[in-house]
Structures are given as C-alpha cells and as structure tokens.
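Colleague: here is my input, please return the structure:
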Amino acid sequence: MTHPAAEGFFMPAEWAPHARCWMAWPVREETFPNGLPAARAAYAEVAKAIAQFEPVTMLCPDGALADVSLACGPGVSVLPVPCSDSWLRDNAPSFVVNGKGDVAGVHWGFNAWGRNYEDFQLDTQVGRLILENQGLKRFAAPLVMEGGSFHVDGEGTLLTTEECLLNPNRNPHLSRGEIEAHLASHLGVREFIWLNKGYEQDETDGHIDEIAAFVKPGVVLTMVTDDTSDPNYPVFQDNVARLKAARDAAGRTLEVVTLRTPARQEQHGVRLTLSYTNFYMANGGIVMPLFEDPMDAEAISLFGKLFPDRKIIPVPALDIVRGGGGIHCITQQQPAA
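Modeller: Coordinates of the predicted model:
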C-alpha cells in the first residue's frame, strides 16, 4: 500500500478552508462527572457556534437522531455512527489533500489514550466509517496516534510532545525516528518541533492542543504561567525556549505568542486542563473556550488581535473540560477539496 505523501497528499493547516466539521455526541456517562445533560448542552453550543461558519455533522447513536437534531438545531446534521466516546479529534481521520483537488483521510490506530479505558472498540472504526460516508480514500496508518497529539502548519512542519508520542503506552515498538518517518509519509511533513511535556495531569499524556497551536505561518500560540510554584511553570518555560530555538520547514524562526493560563481548578483532586489553545478555527471564525476566570477577557482580546479577519465566538467550556478535553478535542475539520 502506498503512503499519502507518495501520492502527493499532505495535511493542510487548520486555517485552510473547510468543507465541514465533525463532532460526536457524548454517550459515556463516566466521562462526565457533572452528567451527560450538561456535557451535551456544552457540545451543542459548540456545534451551533461552528455552524455559523461551516457545516457541522454530529455522530450519534441510531436511537438518538431526533434528540440530537433538536438539541443542535437546523445548522447541524446528524449521522448514526456508533461511538464509545466523544473526543472526535482523536479517533476521526486526519484529512489530507493534494494539489489536484482531492481529499483523503489517514485512519490512525486508536487505543483510548494508552488504554485509559478498555471498551474502545467502536472508536477504532469511526475513522473508516466517516471516510466511507464521504466516499474518500482511506490510508490506514501503522501506528497508534491521536489527532490532538500533533499540530501542523500546512507547510511541512509538525509540532508535538515527547511525553505523548514517545510514551510506551502508544507505540512501544517504534523509535522516535520511526515515528517521525510514519508521520512524514502520512501527513506530508518534513520538520518536527518536539516539546517535552504537556499540561500537568493531562490524561492524554501531553497532547499538544492543550499547550500550543500554530495560528498562522511561522506563528505559535503557547500557554505560560507567572506562578513559579505551579508545576506547569518549568514545563511551559522549557516549551517557550524550545519554540524560540526551533525553525519551521520554511527555515523561519518562530514568532512565539504567549497567553497565561486561568487559575487552577480541580475535580476530585485532579487538575483541569484549562487551556485557550484548545480552540477551533472555523471558516471565518474562531470558537474559543471560556472558563469563568478573569483571564477569559485577556484571551478574548488576544484572539481578536491574532485573528483580525475572523469573528471570535467565546463559548463556555468547563463542562467539556471536566470530561478531559476542550473545544479542539471534540472537533475535527475536513478540508475543502
């Protein structure tokens, strides 16, 4: 089987035009300690916000079609696809394009973030079912990977963390170089920027979308904290240093934009990953998280400066974060042909 890059495919940046956004309706009660109704209301708000800019398709159980359609409104279509969980960034395909107007999908292996839970078999098939629904070519990748664990600039650069991609609970048989080779052949990237660790107590083992994101060519937004007693402080300082020392695939040094984290919040003694880099970039819009924190206003102001040509839509995200992720985690963009 040939690889996407061998056929001219590459993964575009998230600011490239989208055909649609994919999401999945919350179904796992134990994921959301505040209950499924609160989580579903939060997902619906995100879907409605994105639907202002581009089509949204929500996967859901066959018997829930009417309820989901009613909750999300007329701008969101629903598709019956069985799922174990609702973090579609991580088990949906990573879509790739070529210079001929074609779109295809990379279907990664999935093991529930290093087997955080065992009943994930339905989620391993979601990528295939989405691609079949869209009539798109499927490239099955020979490694376990989650979409939230990497970020690309569409110009050959990939940003990720050692904590996640080199974790033995994903691909213990692969070396760093072998992982890079698979990512290069499946996403069309050639330059890798490795940060060390992610957000403290992030159950994904350091997903990049909780700490950093490309916002335009040569520009990265990353989280920091002024609190030197915060365990994140040395981690984030190291991340900033690595980003400033890096060069992207075009040979540019990066412009590093920093944004402070909100105040610490916990749930059952575990820190919540409150991160403004966990946002969704829609066609002409930015759907960003709010955390009921004074830092929200600073984040909204910065996003307005970073994205002057996009409408900023802030959405309350605590009921999503309590489940273990954020707005970027629950969405997956499909690029336009």
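
Colleague: only C-alpha atoms from now on, for both contacts and neighbour counts.
Modeller: Will do.

Colleague: contacts only, for the residue nearest to the spatial centre of the chain.
Modeller: Centroid-nearest residue in the chain: Gly148, 3.7 Å away (criterion: CA atoms, centre = their mean). Shown in contact with Gly148 (CA atoms under 8 Å, 6 or more residues apart in numbering): 89-90, 207-209, 328-329.

Colleague: repeat for Phe53
Modeller: Here Phe53 is in contact with 282-285 (CA under 8 Å, 6+ apart).

Colleague: one more time with 10 Å
Modeller: Taking CA atoms under 10 Å, 6 or more residues apart in numbering as the contact definition, Phe53 lies against 18, 20-21, 75, 281-286, 311.

Colleague: the structure of the following sequence is requested for comparison with the preceding one:
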Amino acid sequence: MANRLLPEWHPQDAIQLTWPSATSDWAPLLERIEATMENIVVAVARYQSVVISVPSTATRHHLRRRFAYLGVPAERLHLIVAPADDTWTRDHGPIGIERDGSPALLDYIFNGWGGKFEAERDNGLTQRLADAGIYACAAESRDVILEGGAIETDGEGTLLTTEACLLNPNRNPQLDREAVEAMLTADFGIERVLWLANGHLDGDDTDSHIDTLARFCDPTTIAYVRCDDEADPHYPALAAMEAELQTFRRANGEPYRLVPLPWPRPCFDPVDGHRLPATYANFVIINGAVLVPTYGDAADSRALVALGDAFPGRDIVPIDCTSVIRQHGSLHCLTMQLPRGSLATHT
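Modeller: Here you go, the predicted model:
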C-alpha cells in the first residue's frame, strides 16, 4: 500500500483545536486565549467544519451557546469532551495521509517536545477522539515521536524539516539521519528530505519546528522568515537559513520561488521580559483561505500582502496572536487540518 503525506492545501473536512483549560499554563491568560480561539473558530467555520476537544461537559455546553451566539452553524461545530494538557493540536493531533486514494490518520507519540512539559493526556488525545467516533478512519498508532509542526511537504514526495528537531536525541535517540529518512519514506511516501541546518526563534520550545521558519505554499513556493535587522541576535542564523533555502532545488532541478516574510519588532513577555517567538510563517491554510498570525506590529500589513501574493485566489484572514505567543506558539501551532473524508460527520 502506498502512503502519501498530504500538503496542507489538500481539501479539508475540518480544522481540529484543543480548548484551553483553567488548570493549564493558560490560566493567567484564559480569557485572552479563549477570545483568540473564538476568532479562529468563527473564521474557519466560514469555510469548513471545526472539531474541538474540550476539558469538560460544562465547557461543551458553554461553547455550544457561545458559538451559536457568534453565528457559527451548528452543523460545522463538533465538540468532544477529551481533557488535554495543553492546546498545541499541531503537535499532538493526527497527521493526515492518503493511502491508495483514501484518507488515513497517523497517531505519533508526543512527548512534550523532548520531555519539556507534561504530555500524557495530550499523547492519548487522538485515540480518545477516535474512540468517540469523530474520525471516519482509524487513528493508527505509531511507535516513534513526531510532531506535525516539525514537517512540511509539497505533496509530491519532498519533505522540508530542520536538523535541530528531527535529529534531536530528545525525540528518537535510536534513529540517525538515515533511519529518520527511512521512517519518513515508509510512513509518508517521501522521496527526498530537505534538511535545514540553520534557523531558530528565541522563546521557541520546539527545537526549531519548521512551521515557525519556512513553509510550502504550493509545490514550487516556500515562504520563510527573513530577519533584516543586523543588530538582532537572530540575524546570523536566519541569514544562513536563507542561504540554505536559496540552494534548495525542486525534484526537477529548478529553484524554488522564495517568498520572504517580514520581521516584526521584538516581542517580550510583560512579566519577566523574555523574548517571544513572533513569526508570520505560522500561518494556516484552509479551504479557500489562509489565516495569518498578526502581532499589532507595522510588519503585519506587509506579511498579509506577501502571503496574499503567495496564495492567489485565497482569502487572507488576519488573526491577532499577541496572546498566543505568550505561551511560545502561534496560530499554526494551535491547529491541525483533517483531510477530506477523514471526519465522520462533515459538511
């Protein structure tokens, strides 16, 4: 049976989210992150369904009323009680593939980005949702550690990732580069891997997830973070990353069209002053639109224009993520797409 890792622009049934809990690290910011999540749900529901795992029955009842008030069609909202440790669905959610023309979901081990955070409930969340009957196909357990934010694909056999994450001994210390590539070939039908050796964001807990740095927009286009401030500590690593991207070639030998994304002013945590990982690369592709994180910065408008050029024919929808980066992630990190045919009840 042939597997193919689906690109994010493949038709989707839904976006999956994990609602924040008052007992999580979001507690001091709960109202703010809930407001951001509401904005995401309202935006996505204009185009497709939304699946949300919620911490309690009371939360489910509250959100049904709240989203009805906000005009979200009931048939596009799927709420399942399944407690979690945190909200980063990109990394604990299922990864969609196509197998012999039909969708399938792969459920990888999530260990809190190398044991940095508690992740037991997050790791079991996909199976609990499968047991609840939300998926139209089985969630197939895999015995290796992998997060959705660590991988990007063109849908045509090429995978883009970072050495700092996929080769980190805090994930799969038994796997060297060759073994990682063999796993990617077996699970995803990958024919070649483009490894970035450079690039990082201060405040990022993920060991340089690719979705914070560089993203496929289509099989020929990569949007990436560019730092144009030579005084910024990020400048050397991101300049080296840009140079790497310029050497990458498509399978046919042609260079990629590279779309630089602007560099926002530094964002700092208001409590202890540490730098936060604001990045415009953390956009989300859905049916007919692209949701783009914004940070109340002058660079926001330039990012929206750049991604509008990269995604002709799609609506460009800004989502304020100033609260999201307080917990060291952004918009893409909160979401996981479910490919067409994988949702048991969908529109």
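
Colleague: picking up where we left off before, map the residue nearest to the centre of the first structure across to the second structure for me.
Modeller: Mapped onto the second structure by TM-score structural alignment, Gly148 of the first structure lines up with Gly149.

Colleague: in terms of helix, strand or coil, where does its match fall?
Modeller: helix (DSSP: H, G, I helix; E, B strand; the rest coil).

Colleague: that's a helix at Leu238 of the second structure, yeah?
Modeller: Yes. Counting by three-state DSSP, Leu238 of the second structure falls inside a helix.

Colleague: and the lengthiest helix in the second structure, which stretch of the first structure?
Modeller: For the second structure, the helix that runs over the most residues, judged by DSSP state H, is helix 30-45. Aligned by TM-score structural alignment, helix 30-45 of the second structure falls on residues 36-51 of the first structure.

Colleague: hmm, Ala317 and Thr290 of the first structure touching each other?
Modeller: One correction, residue 290 of the first structure is Leu, not Thr. Yes. Contact criterion CA atoms under 10 Å: Leu290 of the first structure and Ala317 qualify, at 5.6 Å.

Colleague: which neighbours do these two share?
Modeller: Joint contacts of Leu290 of the first structure and Ala317 (CA under 10 Å, 6+ apart) are Leu274.

Colleague: hang on, the earlier thing: after superposing, tell me the mean distance of the match of helix 30-45 of the second structure to the second structure.
Modeller: Here the mean offset of stretch 36-51 of the first structure against the second structure after fitting is 0.9 Å, by mean CA distance after the TM-score superposition for the first structure.

Colleague: next one: that stretch to chain centre, how far?
Modeller: Here the centre of stretch 36-51 of the first structure is set off from its chain's centre by 16 Å, with CA atoms, centre = their mean, to the nearest Å.

Colleague: next: stretch 172-186 of the second structure.
Modeller: 22 Å.

Colleague: swap in stretch 264-271 of the second structure?
Modeller: With CA atoms, centre = their mean, you get 22 Å for stretch 264-271 of the second structure.

Colleague: which residues of the first structure does stretch 227-235 of the second structure align to?
Modeller: Residue span in the first structure matched to stretch 227-235 of the second structure, by TM-score structural alignment: 225-233.

Colleague: what residues are up against the residue nearest to Ala150 of the second structure when sequence neighbours are not counted?
Modeller: Using CA to CA, 6 or more residues apart in numbering and skipping residues adjacent in sequence, the residue nearest Ala150 of the second structure is His209, 4.6 Å away. Shown in contact with His209 of the second structure (CA under 10 Å, 6+ apart): 113, 147-152, 161-166, 199-201, 333.

Colleague: switch the cut-off to 8 Å
Modeller: Per CA under 8 Å, 6+ apart, neighbours of His209 of the second structure: 149-151, 161-162, 165.
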